[in-house]
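S.K.: From the sequence below, what's the structure:
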Amino acid sequence: MKAIKIICMSKEKLKEGINSALKNKDNLRLSVLRGLLSAYVNELVSKGRKPDTELTPDEELAVYKRQANQRKDSVQAFRSGNRPDLADKEEAELEIIKEFLPTEMTENEIKEIILKKKEELNIDDNKKMGILMGAVMKEIAGRADGNLVRKMIEDILNNS
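M.R.: Sure, this is the predicted structure:
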């Protein structure tokens, strides 16, 4: 969990990034960072807090993940709509947002955790997949895509 706290950036760091992008005339980065700051403040307000307060690291991570998922969905939509120019722009924005997210785990690391939890919980069939999924996702703590984890768990349970 400490890795997430180090990677997440406070509102002040976002503002510093905005100032740096302004000085460097990096319009794409500026736009993305302003969007992240806006999403950050909107999250504060939606939780009934004042805009000048800070989010917890978990709340902050959720904001950044939501923004990244929106970009991923947009890329898919633009690719299927035959708009590669817009898809490329969204991918570039996604790369900037990824700087604020913890590094993704490899499939081998995920598989290792799944097998460890499967043995700990003594799970051998798909009936208890939800229990295994919950335990694995709790340990992974936002460092892997849930759909990938689900698919890997299904594969492991079906092959055992």
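S.K.: hey, let's count contacts and neighbours off CA atoms from now on
M.R.: Fine.
S.K.: Just list the residues touching the most centrally placed residue in the chain, thanks.
M.R.: In the chain, the residue lying closest to the centroid (C-alpha atoms, centre = their mean) is Lys65, at 3.3 Å. For Lys65, the contacting residues are Leu101, by C-alpha atoms under 8 Å, 6 or more residues apart in numbering.
S.K.: Could you check how far Leu148 is from Gly130?
M.R.: Distance, Leu148 to Gly130, using C-alpha to C-alpha, to the nearest Å: 14 Å.
S.K.: Buried ones in whichever strand or helix holds the residue nearest to the centre of the chain, by neighbour count?
M.R.: Using DSSP states H and E, Lys65 sits in helix 57-80. Buried residues in helix 57-80, counted by 16 or more other C-alpha atoms under 10 Å: 57, 60-65, 67-68, 71-72, 74-76, 78.
S.K.: now, which of those residues sits nearest Met105?
M.R.: Lys65 (15.0 Å; C-alpha to C-alpha).
S.K.: gap between the closest one and Arg143?
M.R.: 10 Å.
S.K.: for Leu28, same thing?
M.R.: 26 Å.
S.K.: More neighbours: those two, which one.
M.R.: Arg143 (18 against 14; other C-alpha atoms under 10 Å).
S.K.: to compare against the first, here's another:
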Amino acid sequence: MSLRDQFTAQMKLSMKAGDSARTSTLRMIMAKLKDTDIAARPKGIDKVADEDILSMLRGMVKSRHESVALYRQGHRPELAAKEEAEIAVIEAFLPQQMDTAATEQAVADAVVETGATSIKDMGKVMASLRARHAAALDMAKAGPLVKAKLSG
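M.R.: Got it, this is the predicted structure:
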């Protein structure tokens, strides 16, 4: 089942269950997906692929994490809780992220595989990580690990 079909099926279930918060988040996801599809039309793409949808979902989660931090700074716990609930719904559609040990192992493997020896080779290592583990690896966490591995 494609992600688009999952969104629709989950929307129907949440509407039947009367879960307005989940329904609202799913509607937001579907609206963002429609915007993404429209943005891809000039490239000759009618509907974006699942990989692009996953990237879109990761962006939505990232922006919500930033909002949570700002709401906490502004002493607005009710708004932070709402954003965290949205994060939980969105993350349910994302593949499981690698834990720290698996991320460190993937970085070490990529360094060996690419033959990287200095910080100048960081781009090659990151490209290798992205090619192999794009769905399950948080590149923002992998970057500093790669830098540390190549620096010393």
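S.K.: Can you show me the helices along structure 1?
M.R.: In structure 1, the helices defined using DSSP state H lie at 2-7, 11-23, 27-46, 57-80, 84-98, 107-121, 129-140, 146-158.
S.K.: which residues does Glu54 of structure 1 contact?
M.R.: With contacts defined as C-alpha under 8 Å, 6+ apart, the neighbours of Glu54 of structure 1 are Ser10, Lys11, Leu44.
S.K.: can you tell me which of these lies nearest to Asn108 of structure 1?
M.R.: For the contacts of Glu54 of structure 1, the nearest to Asn108 of structure 1 is Ser10 (31.5 Å; C-alpha to C-alpha).
S.K.: residues contacting that closest one?
M.R.: Here Ser10 of structure 1 is in contact with Glu54, Leu55 (C-alpha under 8 Å, 6+ apart).
S.K.: now do Leu57 of structure 2
M.R.: Ile29, Ile90, Glu91, Leu94.
S.K.: Tell me how far the aligned residue in structure 1 for the last one lies from Asp155 of structure 1.
M.R.: Across the two structures, Leu94 of structure 2 finds its equivalent in Leu101 of structure 1, going by TM-score structural alignment. Taking C-alpha to C-alpha as the measure, Leu101 of structure 1 and Asp155 of structure 1 are separated by 27 Å.
S.K.: Near the corresponding residue of structure 1 for Thr23 of structure 2, how many other residues are there?
M.R.: Aligned counterpart of Thr23 of structure 2 in structure 1: Leu30 (TM-score structural alignment). Burial of Leu30 of structure 1 is recorded as 19 neighbouring residues (other C-alpha under 10 Å).
S.K.: for the one 4 residues further on, same thing?
M.R.: Arg34 of structure 1 has 16 neighbouring residues, counting by other C-alpha under 10 Å.
S.K.: Double-check it against Gly17; I have them as touching.
M.R.: No. Between Arg34 of structure 1 and Gly17 there is no contact under C-alpha atoms under 8 Å: 9.2 Å.
S.K.: which one in structure 2 is aligned with Glu60 of structure 1?
M.R.: Aligned partner of Glu60 of structure 1 by TM-score structural alignment: Ile53.
S.K.: same thing with Lys128 of structure 1?
M.R.: In structure 2, Lys128 of structure 1 lands on Asp121 (TM-score structural alignment).
S.K.: number of nearby residues for its match?
M.R.: Applying other C-alpha under 10 Å, we find 16 residues neighbouring Asp121 of structure 2.
S.K.: still on that earlier bit, who has more neighbours out of Leu101 and Asp155 of structure 1?
M.R.: Between Leu101 of structure 1 and Asp155, Leu101 has the larger neighbour count (other C-alpha under 10 Å), namely 21 against 12.
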